[in-house]
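Colleague: what follows is a predicted structure for the sequence shown.
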Amino acid sequence: MKKILIIGVGAGDPRQVTIEAVEALNRVDVFFVLEKGAIKQDMVALRLEILRRYIKDRPYRVVEAPSPPRERAPANYLASVDALNRDKQAAFARMIAAELADGQCGGILAWGDPALYDSTIRNVEAIAAAGKALDYEVIPGISSIQILAARHRITLNRIGQSVEITTGRLLTEGWPDHADSVVVMLDGEETYNRFADQAIEIFWGAYLGTPDEILIAGRLEDVAADINRARRHAREAHGWIMDTYLMRRVRP
């Protein structure tokens, strides 16, 4: 039986790797990485720094494969995600079959927490369900949402109120019903701009947990242009951007 550990390693700062995750890292014989090309090589470098810093007196290998390409403007979003995950499952299954011996332990490092907007658990579950004699465990990590709240020194919810975690794509359909606060992830379209004419405050962060971290907060009507400008400059500098934000209505 082969074993896979899906290890949440936080949003980028090696200091935010938990003790449980460190213990898990030191059980792994082979780490599997789907790399996304030269633009995101700094993310691969962060993974390697985590391994270098925390694995002690244990040999290990890192096996990389290209991450399958993703359709950027699909006609059917859910179908395109299913197709992408099938391709990732096939890539991981090939690496596990070729590089991990029976009785060995493999590791997949998941950014943030693997339970939150990450498909690693689903993909490994599908490989195991296909009869590959594979067992797996999940080790939680610190998410970008937790870092966002800590950096802005806020709570995610107000007393007695709800908070909804959603995506930019879903936010285009409007403010979620009954949600007092909204945390938005995976927003490539700057959807917050749709609400700039309303009495809303925003707490925004990009590259959270990394040396390139950017933070902006205030009434949305006052800071939306600043966020737009910061996103544009950051994308030009790095070739990519990953941001998260919380919005909530300003109380009278």
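Modeller: Sure thing, it's come through.
Colleague: drop to CA atoms for contacts and neighbour counts, all remaining ones
Modeller: OK.
Colleague: all strands in the chain, in order from the N-terminus.
Modeller: With DSSP state E as the definition, the chain shows strands at residue ranges 2-8, 30-35, 61-66, 105-110, 134-139, 163-167, 181-185, 200-206, 214-219, 243-249.
Colleague: what sits up against the second one?
Modeller: Looking back up the chat, that one is strand 30-35. Contacting residues not belonging to strand 30-35 are listed as 41, 44, 60-67, 92, 95, 99-100, 105-109 [Cα atoms under 8 Å, 6 or more residues apart in numbering].
Colleague: look through this structure and tell me its longest helix.
Modeller: Among all segments of the chain classified by DSSP state H, the helix with the greatest residue count is helix 77-99.
Colleague: what comes into contact with it?
Modeller: In this structure, residues lying in contact with helix 77-99 by Cα under 8 Å, 6+ apart are 30, 32, 63, 65, 67-71, 74, 106, 119, 123-124, 126-127.
Colleague: and the furthest pair within the residues you listed?
Modeller: With Cα to Cα as the measure, no two of the contacts of helix 77-99 lie farther apart than Val30 and Pro74, at 34.3 Å.
Colleague: of those two, who's got more company?
Modeller: Val30 (23 against 11; other Cα atoms under 10 Å).
Colleague: quick check: the gap between that one and Ala101.
Modeller: Using Cα to Cα, to the nearest Å, one obtains 10 Å as the distance from Val30 to Ala101.
Colleague: let's bring in a second one:
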Amino acid sequence: MTEITLTLIGIGTGNPDHLTLQAIREINAADLILIPKKGSAKADLAELRHAICTQVLTTPGTRIAEFDMPRRDKSNPDYRQNVEDWHDAVAISWKETIHNHLPQGGKIALLVWGDPALYDSTLRIATRLLPRAQIRSVPGIMSLNMLAAAHTIALNDIGAPFLVTTGRQLREYGWLPGVDTLVVMLDGDCSFQHIASEGVTIYWGAYVGMPEQILLSGPLAQIGPRILTARAEARADHGWIMDIYLLRRDTNHG
């Protein structure tokens, strides 16, 4: 592969209003913008990225290229090996697309949902392009910031910590001691069903910051079943869903 600079640009939840000025500058500095295709069910994710480019891209020579996003094989019980194999396949797809559209090298931008630094694989995949690729990262508004803003809550209690974790971690290890606030991401199984609900408040959001935004909050015992229904209906309507939630224990409970 020829010399390239790959800039990973956080775009938040896909709302162009939430792009930073730095993100807009980097989009316009690119020779090639890569947009992942994730199948027909998630076609609007690619369309949102195209819409962002239409709105903010003013450099006439910048090209836009879609690439097929490989699907992760979940048949192997070794979770980490599954992820490593998937990352290898994604990196190959990037290399092929870059070679086809920018064989002489140059500046490539990849629009990353949320922020490249938080529960996103893009930075790890990008290292597979080394040593010929210089990797840069531009931060975006994180979904946990959007969730807190949408519900007009603070992420932490006064002087208290909070933990950002995944649904799989919550299912396997439960609510870890020493913290009363959890922010849970990447949870396709609604893992809040596996914890004791008494004295717990949930703040849930799907498509946060987008026109399709759905917000529900309240005591987990009451709101949990409503979230299950709303999530299933939204996924059926759109073919995909991105959601996040915050769980907070009542420190006075018990």
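Modeller: Received, thanks. Computed from a predicted model, the values in this text were never measured in an experiment.
Colleague: ok, back up a step: nearest to Arg249 of structure 1, out of the contacts of helix 77-99 of structure 1: which one, please.
Modeller: For Arg249 of structure 1, the nearest member of the contacts of helix 77-99 of structure 1 is Ser119. The distance, counting by Cα to Cα, is 31.2 Å.
Colleague: just tell me what that closest one corresponds to in structure 2.
Modeller: Under the alignment (TM-score structural alignment), Ser119 of structure 1 pairs with Ser121 in structure 2.
Colleague: all helices for the stretch 101-250 of structure 1, in order.
Modeller: Assigned helices in the stretch 101-250 of structure 1, in chain order: 120-129, 144-152, 168-171, 220-238 (criterion: DSSP state H, counting those that start in this stretch).
Colleague: roughly how far is the first one from the heart of the chain?
Modeller: Helix 120-129 of structure 1 sits 17 Å away from the centroid of its parent chain (Cα atoms, centre = their mean, to the nearest Å).
Colleague: show residues contacting it.
Modeller: Counting by Cα under 8 Å, 6+ apart, the neighbours of helix 120-129 of structure 1 from elsewhere in the structure are 6, 85-86, 88-89, 93, 110, 114-115, 134-136, 138.
Colleague: next one: the last one
Modeller: With contacts defined as Cα under 8 Å, 6+ apart, helix 220-238 of structure 1 is touched by 39, 190, 192-193, 195-202, 204, 216-217, 240-241.
Colleague: mean deviation, that helix versus structure 2?
Modeller: Per the superposition on structure 2, helix 220-238 of structure 1 and its aligned residues are separated by 0.8 Å on average (mean Cα distance after the TM-score superposition for structure 1).
Colleague: confirm for me that Gly199 of structure 2 is in contact with Leu247.
Modeller: No. Checked against Cα atoms under 8 Å, the pair Gly199 of structure 2 and Leu247 is beyond contact range at 10.3 Å.
Colleague: so which of those two has more stuff around it?
Modeller: Shown here are Gly199 of structure 2 and Leu247; by other Cα under 10 Å, Leu247 has more neighbours (25 against 15).
Colleague: go ahead and confirm the more buried one touches Gly205.
Modeller: No. When contacts are counted by Cα under 8 Å, Leu247 of structure 2 is not listed as touching Gly205 (12.0 Å).
Colleague: return the residue of structure 1 aligned against Glu84 of structure 2.
Modeller: If you follow Glu84 of structure 2 across to structure 1 using TM-score structural alignment, you land on Asp82.
Colleague: sorry, that was for Thr20 of structure 2
Modeller: When the two structures are superposed using TM-score structural alignment, Thr20 of structure 2 falls opposite Thr18 in structure 1.
Colleague: number of residues surrounding its match?
Modeller: Count around Thr18 of structure 1 with other Cα under 10 Å applied: 18.
Colleague: ok, now the one 3 residues further on?
Modeller: Each residue near Ala21 of structure 1 was counted by other Cα under 10 Å, and the total is 23.
Colleague: and it, how far is that from Ile7 of structure 1?
Modeller: According to Cα to Cα, Ala21 of structure 1 and Ile7 of structure 1 sit 6 Å apart.
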